[in-house]
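Chemist: Pasting a predicted model and its sequence here:
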Amino acid sequence: MERMLLLMSLLARFVVAEVLLGDVDEPLPISDVSAVAGFKAKIPCDIDPPIKDETVIMVFWYKDEKDGEPIYSVDVRGRQIAQARLWSDPYVFGERAVMKTDVKPAELEIDPLESTDGGVYRCRVDFKNSPTKNQKINLTVIVPPKKPVIYTGARNLAKILQPFNEGSEMSLLCEVIGGLPPPRVTWYFNDEVLDDTYTQEHDDITINRLDIRRVTRNFLRTRLICKANNTQLMMPLTSEVILDVNLKPLVVNITNKRFHLSALRTYEIECVSSGSRPEAVITWWKGTHQVKHMARNFADNPNVTRSVLSYVPTIEDDGKFLTCRAENPVVPNSALEDKWHLLVHYAPVVSIKLGSSLKANDINEGDDVYFECDVRANPRSYKLLWFKDGKELHQNATAGIILPGGRSLVLQSVTKSSAGEYSCMAANVEGKSASRSVTLEVMYAPICKDGSSTQVVGALKHETISLVCGVQSKPPPTTFHWTFNNSGELMSVPATKYAQVKPLSLITNHWHGSRLNYTPENDMDYGTVACWARNRIGVQRTPCLFQIIVAGKPYPLQNCTALQSTGPYAYRMGHEDFKATDSRDADWLIVRCSEGFDGGLPLTNYELEVYSEENVYHVNTIYLNHTDRSGSSGPVFEVPGLEPGRNYRLHLYAVNAKGRSDPVVLEPVTLKGVAMYTTGRGISDETTDYSLLVACFAGGITAICILIVGITLTLYRRNHPMQTTKAQAAETMQYESKEDRPAAPAATNEAHRDDLKEQINADDVPDDDPDVIPSKTVERRPDIFEPGYASSKPSERAKDFRCLEDLDYPSPSSVLHAKDSWVYPNGYAEKSEKSLSPIRPSTLPVHRTHDIYTRSLRVQESCI
């Protein structure tokens, strides 16, 4: 029975196997499963039994029906499916595969999946009682490509921050290696597809070339992404570049253009540029030349550049273009320019020239001359002036000066005086300018130098004098001719009388001359010597004359007067350099004299010598030119540095070419100490005691006199009650004048004075000088004045002096003290009615011992 059962079981299994084999031969439906190599793959297999209470016994996995051997199995026999035994072919999956039965459907999980794992898998499920179930699954293994690589057009590996220039072409290459199936390579710009055309090269390389014909500003800081993708099961592989675009300047502008500029003034010109990246470089150009070293550049922000040019326009800049150029140095052809057409205003540029038809070295007296003035100015000049030797010329047809308008000057019939420096001046709103001078030289026949035609020359007999005939001429004279005339007839001078010398070459820049040595032998040799000169223009019309007269040394000076001046007066005389710290040094001595006969020759200078009684030699000499500080009447000396209280002797001389005159002596001259009348100066005790004694004595005498006069008047009125008022007034005046007189000196002094005065009166006007008329009026004081001696006649004394209160002269501190006499400032003797002859010498005595020569403009009375 058991054998029967076994046989029937085997038969049943055989039948079932036949049935199953018949099912295998039938085509099974295939499901597709895709997975990515390197990742986890899940192959599904439905192991659910077809009927209830059926159980799974075995699960087998086959791949491509390889040798009919399973590559993976699950044995559930005698166990729960969760504790089933698992087996994996070590040559196929090894430990990479595991059967997951706790999910529906069950899955064969492969981790990680390899590219060789792809194929058709069959899952066979054996049940305990039910027929076997077979399922086919096609596993497609997707191999992902490698990460894309981006290259530039020159096959250089692109940088993450890849620079490009605005306006340039851009070429990028995205290359992807591997991938199964081959990947799709796509360029994205701002998440939008930019280019999805790709090609395969060498079976395993996929590329996509991106070409941009012109890079715009929109590409700055943008991301270009290259994506490679061959499945939806994973994220695409990407690479990206960020575009760093060098931008051109957008704008450039000169912000402070002016309508016009003034030449030689400094302007700050500003130029601003924006839009460049990196910042623009600003340069300045004037015309085609770059202006360097005068501009300062500032970067206000990364996108704005500012430049300030310190610009000084010149005249040559007028009409040129001042250009501000902004350029990105890394971007070719990126320069932008702003041009400013310059209008430069400038003061006139003036030049003068002689008429084109004239020759500068061939203009003679009588010719017509014209000048042309060229003026270049912006704006146009509105005034044109002409100058000769710095003085403006005006239209004067009478003088031959014609201004025809425009820019010309015409001189008709020019003369020697027309020669000089000519210039023109033009003015516009920018200023005025003068041209350089043009020298006009007029050729003329010789004339006497400085216009003088006659010179008086003094000479002694048998004395050789040198006569220089100086003439002015253009061109220089070629010959000179000399003649002599002493009786109205022109005659040649004997050769024994003179020696003709070779004509001098150019003596100065303005005149030429010839020298004649002439020696008068007798009275007939005194007369007129004439000189003529000749040049190529002609002969001198008016000769140069020399009047030869008998000459000698000058006569002594006359009417010399000395007076003291304090410091302030001396300063007004122009001697500030003599200010001293010692107050006594501020005292000056002013000496005035009248000229005597000049000896037949012009006086050249005057001399004053100062002697001190303590020293036989003179201590100072003062020289005074004839034309320096001397009036028409004679010289005025200023003597500084004399000490008060010391006696001095002054010697005065007149000097001509023949020598010095005899001296005029003033002595003794003493400066009185100023401290007696002013405060602030120290004086000696002896002087103070003497002054106090004199003051007390004078006060006592005055009091006694007043008392006597009062008693006398009282007695007189009692004895003469009927006397008229006029007589009383006269008598009172007489007594008052007597009382005002100072005490008389000793009798010996008065007698000496009378003798000296008689001698002076006898010598003042000799009989052999009819030109001098002595003055005998009481009001006019003689040339010799001795005020230190008291007059014996009260009436003369009253007339000689007036009250000092009427004086408009310096204070008593300015009074000159000479011996015992007082000489008040400006107390000069008046001139006689008839002045001395300037030709004949004066026979007045020029020196008297202890005399002071004075001349008075008005008689002064004293009320001391």
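Modeler: Yes, it's here. Residues are numbered from 1 along each chain as shown.

Chemist: hey, let's count contacts and neighbours off CA atoms from now on
Modeler: OK.

Chemist: ok, residues contacting stretch 348-355?
Modeler: By Cα atoms under 8 Å, 6 or more residues apart in numbering, the residues outside stretch 348-355 that reach it are 360, 369-378, 381, 423-428, 431-438.

Chemist: next one: stretch 323-338
Modeler: So stretch 323-338 is contacted by 165-166, 246-254, 271, 273, 276-287, 339-340 (Cα under 8 Å, 6+ apart).

Chemist: Alongside the first one, take a look at this:
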Amino acid sequence: MFISIEQIDNLELLNKTINNRLKGVDGKNFQIQCEAKGGRPPPFLTIKVRNQDVAQGNQSVVHTIKTIPRYFDNATVECVAKNSDLNKSLLTEAYIYLSLKPLAPVFDRDSVILKETESLKISCTSTGSRPAALFNWFMEDKNITFYSTQTFAYEVTTDTWTITSVLTYTVVRQNNGQLITCVASNEADHIGISDSQWIQVQFSPKIYVSNMTFNQLEKLRVISCNASGNPSNYTYYQWKHTSVNGKLIREMKGKRNGKLELPLSDTDNSYQDNGIYVCKAGNGIQDKDGIIEQTGYGFVTINAQPVFMPNIKDVNKSTMHGEIGRAVELTVKVYSIPMYKSVTWFRGINKELQIIPSQKYSLSETSAIVKGLFYDKEIDLDGFILTLKVNNLTTDDFTTYIIQLDNNIISPAEYAVTLKLSGNSGNHQDSSIPAVVGSIFGSLALIIVGSVIIIALRKTGCNLKKKPDSKPKAESDIHFYQNQQFATRENREPKYEGLNLKPDCQDQHTTYDSLNSHQSAVMHNGINNESKMGGGKSKFNIDESHGQYVNQGGDYLNVM
């Protein structure tokens, strides 16, 4: 309502909009200024807020409300000017219109508990904002607003907005125990107002088994299975002991706290505890593949004496055979953790002679997979093959040989191999004797055959035509001496191609100069000579599993 006073030209609330609003910002300083123009003497001004006088003065008055609270929103502001001479007043008014901060957001639930395999869906709602607020979401310090959506609702009675933001997010176990935060902000509050909740993510455990190393003589040997999951109440299942290649050796029952105490065993058999130990546990929560029981494994190493493998058939031979004049290879297979530091061979049951590499003896070692028994289970082990080669065997060489290995664990380990004379060797002292004797008897046989032919020709007195070759013998028809490194005479029928006979059978002095006698090759001192029988070469090796000489061509030497 305006009162016309002649002495006052105009009364105005500065910054008033055309719709009678004085704009301000919630929580900021708010200034009201009233000014009168004209009038003598100058008019006396009074500013009222919510019907209370807040400022007075002549001609122009300013009033500041510090950090104006939101309840001043829509409050009435009046400015009254009075002329003291005429006792009349002039009034102008407006109302306060604030940009309002959003009110504190509220989650749709009191706690956030979910499984790792589930998707998190949670919402935050904020009311009372002007203009409408916007939401931001954070997982700890990571902004995840991208995974949210927002809806807006206008409240006509209060001229404010209600905003609801929904977050859909895939959590992982690392989010367990982290804060999830929603923040609502607008131009009245650029920083925004927030609310947070702790997230509890339930997940299946990770299983860790500590790698352990024990000494052969240790009595107490404990392996720990450590589970890390949420919740932390675990059920532990049977332990499994496997070889390094994954073959199951045994199953054992551990304690409820996830520890396994290895049973006491004979010190000499403690090496059998080497291998992989598998622990299985669960907390009732499935993993992403739907599996409740989770597994982990660790390695157990037993530092023990080297072990020879005599308890599996054909792994190590305690008796081997050889022949006079030949070479023989004595081999043993061993498993050693840690690896042996020294290898020593001895000759004699009482180790009378330490063997030194020479032309007589040569030593070698090879890494190899060897067979072993771990708790009655035959498994493959990373081991070694150690070989002693004895050349040019004599009678004195047929004795006991002892190998001694030392890896600095307790005392050295020993294994004895007895070398015996092969049963097929007879009493031959020189390997060349059979060949020489065979050659002599072969020559006598040719002379006898030639004499028989001459007598027959003289008696018949007829033409003798060339007789075709007899059917050649197959390779399998050729027989050899077992465990002898030489070939025998070729077993064939006599040939007549080179026999010179006249058609009328009257030449009684036919010579035998052209008779082809086929000689066989002989192997001397272990050197392979090509045989005229088939042009092939005979090769011989030690069969590591049987300790005997074997022809790699496939024929065992057989005495005819």
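Modeler: All right, it came through fine. This structure is a prediction, so every number in the text was calculated from the model and none was measured.

Chemist: TM-score for these two?
Modeler: These two chains, once laid on top of each other, score a TM-score of 0.57 by TM-score structural alignment, normalised by the length of the second structure; 405 aligned residues with a Cα RMSD of 4.9 Å.

Chemist: what stretch of the second structure does the helix ranked longest in the first structure fall on?
Modeler: The single longest helix within the first structure, with elements called by DSSP state H, is helix 685-719. Aligned by TM-score structural alignment, helix 685-719 of the first structure corresponds to no residues of the second structure.

Chemist: So H345 of the first structure sits against L264, correct?
Modeler: No. Counting by Cα atoms under 8 Å, H345 of the first structure stays clear of L264, with 9.7 Å between them.

Chemist: who has more neighbours, the two?
Modeler: Between H345 of the first structure and L264, H345 has the larger neighbour count (other Cα atoms under 10 Å), namely 23 against 15.

Chemist: The stretch 251-400 of the second structure: helices as residue ranges?
Modeler: Remark: no helices are assigned in the stretch 251-400 of the second structure by DSSP state H, counting those that start in this stretch.

Chemist: now do the second structure
Modeler: Secondary structure of the second structure (DSSP H): helices located at 433-460.

Chemist: residue nearest the centroid of it?
Modeler: Geometric centre of the second structure, nearest residue: Y297, 10.7 Å, by Cα atoms, centre = their mean.

Chemist: correct me, but that residue touches G246?
Modeler: No. In this structure, Y297 of the second structure is not within contact of G246 by Cα under 8 Å, at 11.2 Å.

Chemist: which residues touch I65 of the second structure?
Modeler: Per Cα under 8 Å, 6+ apart, neighbours of I65 of the second structure: 29-31.

Chemist: In strands, which of the residues you listed fall?
Modeler: Using DSSP state E, 30-31 are the members of the contacts of I65 of the second structure that sit in strands.

Chemist: By neighbour count, which of the contacts of I65 of the second structure wins?
Modeler: Greatest neighbour count in the contacts of I65 of the second structure, by other Cα under 10 Å, goes to F30: 19 neighbours.

Chemist: excluding its backbone neighbours, what's nearest that one?
Modeler: Leaving out its chain neighbours, the residue that sits closest to F30 of the second structure by Cα to Cα, 6 or more residues apart in numbering is I65, at 4.9 Å.

Chemist: so who does E140 of the second structure touch?
Modeler: By Cα under 8 Å, 6+ apart, the contact list for E140 of the second structure reads 178-181.

Chemist: Could you rerun that using 6 Å?
Modeler: Shown in contact with E140 of the second structure (Cα atoms under 6 Å, 6 or more residues apart in numbering): L179.

Chemist: how close does it get to F107 of the second structure?
Modeler: 17 Å (Cα to Cα, to the nearest Å).

Chemist: Same question for G177 of the second structure.
Modeler: 17 Å.

Chemist: L373 of the second structure now?
Modeler: Between L373 of the second structure and F107 of the second structure the computed distance is 64 Å (Cα to Cα).

Chemist: what do you get for M560 of the second structure?
Modeler: 101 Å.

Chemist: Looking at these two, which is more packed in?
Modeler: Using other Cα under 10 Å as the criterion, M560 of the second structure and F107 rank with F107 on top: 20 against 9.

Chemist: What's that one aligned with over in the first structure?
Modeler: The criterion is TM-score structural alignment: under it, F107 of the second structure has I254 as its aligned partner in the first structure.

Chemist: ditto for H241 of the second structure
Modeler: Aligned by TM-score structural alignment, H241 of the second structure pairs with K388 of the first structure.

Chemist: Next up, the contacts around the closest residue to that match other than its chain neighbours.
Modeler: Spatially, and ignoring its direct neighbours in sequence, K388 of the first structure is nearest to Y422 (4.6 Å; Cα to Cα, 6+ apart). Shown in contact with Y422 of the first structure (Cα under 6 Å, 6+ apart): 387-388, 437-438.

Chemist: what's the spacing between Y422 of the first structure and K320 of the first structure?
Modeler: 34 Å.

Chemist: Now the residue nearest to the centre of the second structure. Nearest residue, chain neighbours left out?
Modeler: In space, and not counting its chain neighbours, Y297 of the second structure is closest to V278: 4.3 Å by Cα to Cα, 6+ apart.

Chemist: E329 of the second structure versus that neighbour, what's the distance?
Modeler: If you measure V278 of the second structure against E329 of the second structure using Cα to Cα, the figure is 41 Å.

Chemist: Over to T181 of the second structure?
Modeler: 78 Å.

Chemist: With neighbour numbers in mind, choose between these two.
Modeler: Between T181 of the second structure and E329, counted using other Cα under 10 Å, the more crowded position is E329 (25 against 21).
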